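Visitor: Predicted model and sequence follow; I will ask about them next.
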Amino acid sequence: MSQITQRLTQHLQQASSQKIIKDESQGRWFNGTELAGDVAQLVDLFRQQTIGHGDVVFVCLPNSAVYPVLTQAIWEVGAVMHPVAATTPAGELQAALNEQTYAATIVSDHLLPAAQAGRPTRLVELLLNTVDHLAVVRNQAVTGHPVAAPGEDDLGLILNTSGTTGKPKRVGLTHRLLWNGAQHDIASHRLTAADTTLITMPMFHINAQVVSVLSTRLSGGKLVITPKFSAHNFWPQVQANGVTWASVVPTIINILLINPAARASYTGQQPLRFVRCSSFSLPRQKLTQFEHDYQTRVLEGYGMTETASQCTLNPFDAPKIGSAGRPVGTEMAVLRNGHFEKAANQIGEIAVKGDHVITRYLDPHPDAFQDGWFLTGDLGYFDADGYLFITGRKKDIISVGGEKVAPVHVENVLSQLAFVKEVTVIGTPDDLYGERVTAVIIGRPGDQERQRQAIFTQAQQQLATYEQPKQVLFVRDYPRNATGKVLRPQLRRQLVAELGAGA
């Protein structure tokens, strides 16, 4: 049996009478005995339905207390969990089920017809402590395997990358990779049994799966699970449940800063010792304002699905604002002119390897690996102190008359303006220079022409001439993937079509 399954079982046994997982939508805590009972029921069901070692279970459910229970039960029988966004539409669900072989599918009730269509199935329903109704669709066209304890090199999770271009890649994470990633998270975040985390991120994603849920459970802490992030509920949830930390993205930080209901609900009595923030770097002004206004600290980090969570984190005792921190359990370099370099201030493609990093995808993508390194597709550099600075995505680089512009750098400069909620910088066609830098803004209410001029002025003061936006557009929102990441290629196509039509 793998270390993870052993430890998760022990956690429930040791906390038999302790409240360790709360479902905010139900307003209810569950103790170890109740959670273990649900795991046992699910294990029995999988055994009866011949779902066992190596079989893949497709899961499409919203955040709830049943999620960690279901994950544990799937692992205990040696099966593999493949979770996807709860908002997946029926057509996309059917396409996914037709593309790969799944022994069972577990979805919300409204998706049951789609999960059963076009294949011989058996529907099994359960009443659990953590959920009133759970429907398991057994695919009878798949033979299945006997229950068997998983080994360290058996797959535990299959996750789709949340990449911004092309078809998502399937990442297979073994029990060993998940264990190692979680252990690095526990050490770097200084997690103990005294910690309680608030889950606001979607639980099908690596951030919630490993950084929040798995790391907290393995360190003996408590979970408070919300259906989704709510600005006006965030601080009351923190205070009412004794939350000590939360993992978020910069968008959530921005919302908590500008949302009147969020600010009004903060009483200054919350015991939040830190907020972990990842995805892209926060502007200095917003990070320091958040820390000042909410009396906590922000720890920025960098990670991805392929690394079973994080690669870097700003250390508690020596954070460096604007950076993604220092490597945590990870060997890192930049690929520059065909060579892997570790010298300071050399910009190149970030490459990683370590005991929590995949060495291949489940489908062939050999160009993502070189000489034992995983090539992230992100551009960045390390300073003289070993802190990582992200400059952008390799595929997002804008070429202006031969000059290369990193969108993230321009976005960080424009984000300093108070009226800017979010900014995405893309390249749009230009007959003379090939591409022009275009800033796409989600702003606060106000005179957009004045805001546009303020953006031009800010850019002229802080950016090189070729980096300055030549065009500023205002939108209500961007096209996004299931985790909220902006789909830059789709945004670019939309704007090119609109501008071409005279919009």
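Guide: That came through fine. Residues are numbered from 1 along each chain as shown.

Visitor: Only C-alpha atoms from now on, for both contacts and neighbour counts.
Guide: Noted.

Visitor: What is the neighbour count of residue 418?
Guide: 12 (other C-alpha atoms under 10 Å).

Visitor: Pull the contacting residues for residue 471.
Guide: Taking C-alpha atoms under 8 Å, 6 or more residues apart in numbering, we find residue 471 in contact with 436, 437, 438, 439.

Visitor: and it, how far is that from residue 22?
Guide: With distances defined as C-alpha to C-alpha, to the nearest Å, the gap from residue 471 to residue 22 amounts to 47 Å.

Visitor: so who does the residue lying closest to residue 391 once chain neighbours are set aside touch?
Guide: Using C-alpha to C-alpha, 6 or more residues apart in numbering and skipping the chain neighbours, the partner closest in space to residue 391 is residue 380 (4.9 Å). Going by C-alpha under 8 Å, 6+ apart, residue 380 touches 334, 347, 348, 349, 350, 388, 389, 390, 391, 392.

Visitor: now with 6 Å?
Guide: 347, 348, 389, 390, 391 (C-alpha atoms under 6 Å, 6 or more residues apart in numbering).

Visitor: Okay, one more to line up with it:
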Amino acid sequence: MSDDPRAGTVDGLLRRSARRAPDRVALTFADRSWTYRQLDEAVSRAAGHLLGLGLRPGDRVAAYGRNSDAYAIAFLACARAGLVHVPVNHALTGEELRYLLGQSGTRAVLSDPALAPEVERVRDGLAVEHVLPLREDPAGLPGSGSPKASLPGTGFPGTGLLEAASAGPVPELGTGPADTELAQLLYTSGTTSRPKGAMMPHRALVHAYLSALHALDLREDDRPLICMPLYHSAALHVFLLPYLAVGASVLLLESPDIPELLRRIEGDRIGSLFLAPTVWVPLANHPDLDRHDLSSLRKAQYGASIMPVAVLDRLRARYPQVGFYNCFGQSEIGPLSTVLRPEEHLDRPASCGRPVLFVETRVVDRTGTEVPPGTPGEVVYRSPQLCLGYWDSPEQTAEAFKDGWFHSGDLVVADEAGYLTVVDRIKDVINTGGVLVASREVEEAVYSHPAVAEVAVIGVPDEKWIEAVTAFVVLRPGSPAPTAAELIAHVRSRLAPFKVPKKVLFVTELPRNQSGKLLKRELRDRASGIR
């Protein structure tokens, strides 16, 4: 038995890859590439830099920035130093930012320079002692000959994490954390309430990486491109870290810019690509799509929100050489819980698949009793991938973890073979006239109209119906625009009368968070003002 406490940690994965393939390129961002040896050394320097500030194992360190090699190094450095990484959505400002930094008890913030003033505006009264550059502005990058960066508005000149990681002696850091210690506070998206900090120990994340490797067939020669935000658990924990664990060469982009995506897939012969449906949809409709050679692409993964079946069918028909994987789960489970593999899409295109390697599922009713196949119920999980609970939130932890199972809040149906199909979030089910209607079923019916680009269906409080089924619709540019009555008639031809929207509202876009998840609470607020 190994007596190395790092063996089952996030840090242990990188160390082993660096020993196996020291001279292979691990990560490329902008004009910089890091071999596995260089990345391993950079992580040690960055970890030493953070500990040199007086931070101690268990302290929380927030990362507040866009995708970059510095962001990836920051997570790995925290893991090596025993610090708890707190990823923060770079779009958060004001009270939302203050809440996350305060609720987590963050002591240090690693920020993109352009975002640092937002931290300064909210830090009064918080535990934040250090605000450091995550990376420098282009003029101040290492090797440019420019002065060291200072954070605008902070008055703190200082060495950025990327600069500290890039040169100097490699420190000896001791044994590092054990696999039972926290690696990250992974805040939920907060689509229905304030975000909760899921406490993720190293061992939970490593189990999640093994599940991802097995279910998604991730290989060292895949040539993956990652462009979805690393503050989100899918990009970081389902793709970046598992790919580094197997020694792949990862191309990292700052954001999912579609023209740049198309250029890099063709130019870099990308073989594996994960995108949220909110990016797959416009990519599939982009006017320059046919001008690019995407024949190198072999694996395409989607998740973080529901992919309309009509869009998936178009993508599969257009790219027959590509295997599509549906990834489903949530932050608390690392976040992958089920996968629908390419060979399973033909028979079950709407399914989210079966549980991954280290996840056990049940589908239960409100009393916790398992329901038979074909009956809607809440999916609950038992897994070593699960978080330990919610940070400083014992009541919410007790509500989510009952009798040894984590309650997801997702309403699903399981078939006889164990495949799950998402019906809805339990909180999004509509009670219309005393009958329950799944918003997703109505959305699929609306989406089948050729003029519809996006749709979201909610229940709006109504004196007659309890909740009136209401559809918010974004139309395709250039398509003949249907009227609300025509869309209602279209749905009526496909669904039972009580499921048909009582009202259709046309909008230019749907509100989403930076992870691509639809914010139905904002639609409910909007609808409350127009009844």
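Guide: Okay, I see it. Predicted model, so just to flag it, every value in this text is computed and none were measured.

Visitor: before we move on, the earlier item: could you dump the contacts of residue 380 of structure 1 to TSV with distance to residue 212 of structure 1 and secondary structure?
Guide: TSV is the format used below for those (distance: C-alpha to C-alpha, whole Å; DSSP: H, G, I helix; E, B strand; the rest coil):
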residue	distance to residue 212 of structure 1	secondary structure
347	31	coil
348	30	strand
389	24	strand
390	23	strand
391	26	strand
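
Visitor: export the residues you listed to TSV and tack on neighbour count and distance to residue 206 of structure 1?
Guide: What follows is these, written out as TSV (neighbours: other C-alpha atoms under 10 Å; distance: C-alpha to C-alpha, whole Å):
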residue	neighbour count	distance to residue 206 of structure 1
347	18	27
348	24	25
389	23	22
390	23	20
391	23	22
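
Visitor: and those, which two are the farthest apart?
Guide: By the measure C-alpha to C-alpha, the contacts of residue 380 of structure 1 have their two most distant members at 348 and 389, which lie 10.9 Å apart.

Visitor: Identify the residue of structure 1 aligned to residue 469 of structure 2.
Guide: In structure 1, the residue matched to residue 469 of structure 2 (TM-score structural alignment) is residue 437.

Visitor: contacts for the strand or helix carrying that match?
Guide: In this structure, residue 437 of structure 1 is located in strand 434-443 according to DSSP states H and E. Counting by C-alpha under 6 Å, 6+ apart, strand 434-443 of structure 1 makes contact with 399-400, 419-430, 469-476, all of which sit outside it.

Visitor: what distance separates the start and the end of stretch 364-371 of structure 2?
Guide: From start residue to end residue, stretch 364-371 of structure 2 stretches across 5 Å - C-alpha to C-alpha.

Visitor: Chain neighbours aside, what residue packs nearest to the residue most central in space within structure 1?
Guide: With distances taken as C-alpha atoms, centre = their mean, structure 1 has residue 207 as the residue nearest its mean C-alpha position (4.0 Å). For residue 207 of structure 1, the nearest residue in space outside its immediate sequence neighbours is residue 309; the separation is 6.3 Å by C-alpha to C-alpha, 6+ apart.

Visitor: Next one: the counterpart of residue 405 of structure 1 in structure 2 from residue 305 of structure 2, what distance?
Guide: When structure 2 is aligned by TM-score structural alignment, residue 405 of structure 1 is paired with residue 437. From residue 437 of structure 2 over to residue 305 of structure 2 the distance is 19 Å, taken as C-alpha to C-alpha.

Visitor: How about residue 103 of structure 2?
Guide: When distances are taken as C-alpha to C-alpha, residue 103 of structure 2 and residue 305 of structure 2 turn out to be 26 Å apart.

Visitor: before we move on, what about residue 386 of structure 2?
Guide: Using C-alpha to C-alpha, we find residue 386 of structure 2 at a distance of 20 Å from residue 305 of structure 2.

Visitor: Those two: which is more packed in?
Guide: Comparing residue 386 of structure 2 with residue 305 by other C-alpha under 10 Å, the one with more neighbours is residue 386, at 28 against 16.

Visitor: nearest residue to the counterpart of that one in structure 1 other than its sequence neighbours?
Guide: Superposed on structure 1 with TM-score structural alignment, residue 386 of structure 2 falls opposite residue 357. Excluding its sequence neighbours, the residue lying closest to residue 357 of structure 1 (C-alpha to C-alpha, 6+ apart) is residue 307, at 4.2 Å.

Visitor: Which residue of structure 2 sits opposite that neighbour in the alignment?
Guide: Aligned against structure 2 by TM-score structural alignment, residue 307 of structure 1 finds its counterpart in residue 333.

Visitor: against structure 1, where does stretch 265-275 of structure 2 fall?
Guide: Using TM-score structural alignment, the residues of structure 1 aligned to stretch 265-275 of structure 2 are 238-248.

Visitor: Distance of whatever residue of structure 1 lines up with residue 210 of structure 2 relative to residue 309 of structure 1?
Guide: Residue correspondence to structure 1 (TM-score structural alignment): residue 210 of structure 2 is matched to residue 183. Shown here: residue 183 of structure 1 relative to residue 309 of structure 1, a distance of 11 Å by C-alpha to C-alpha.
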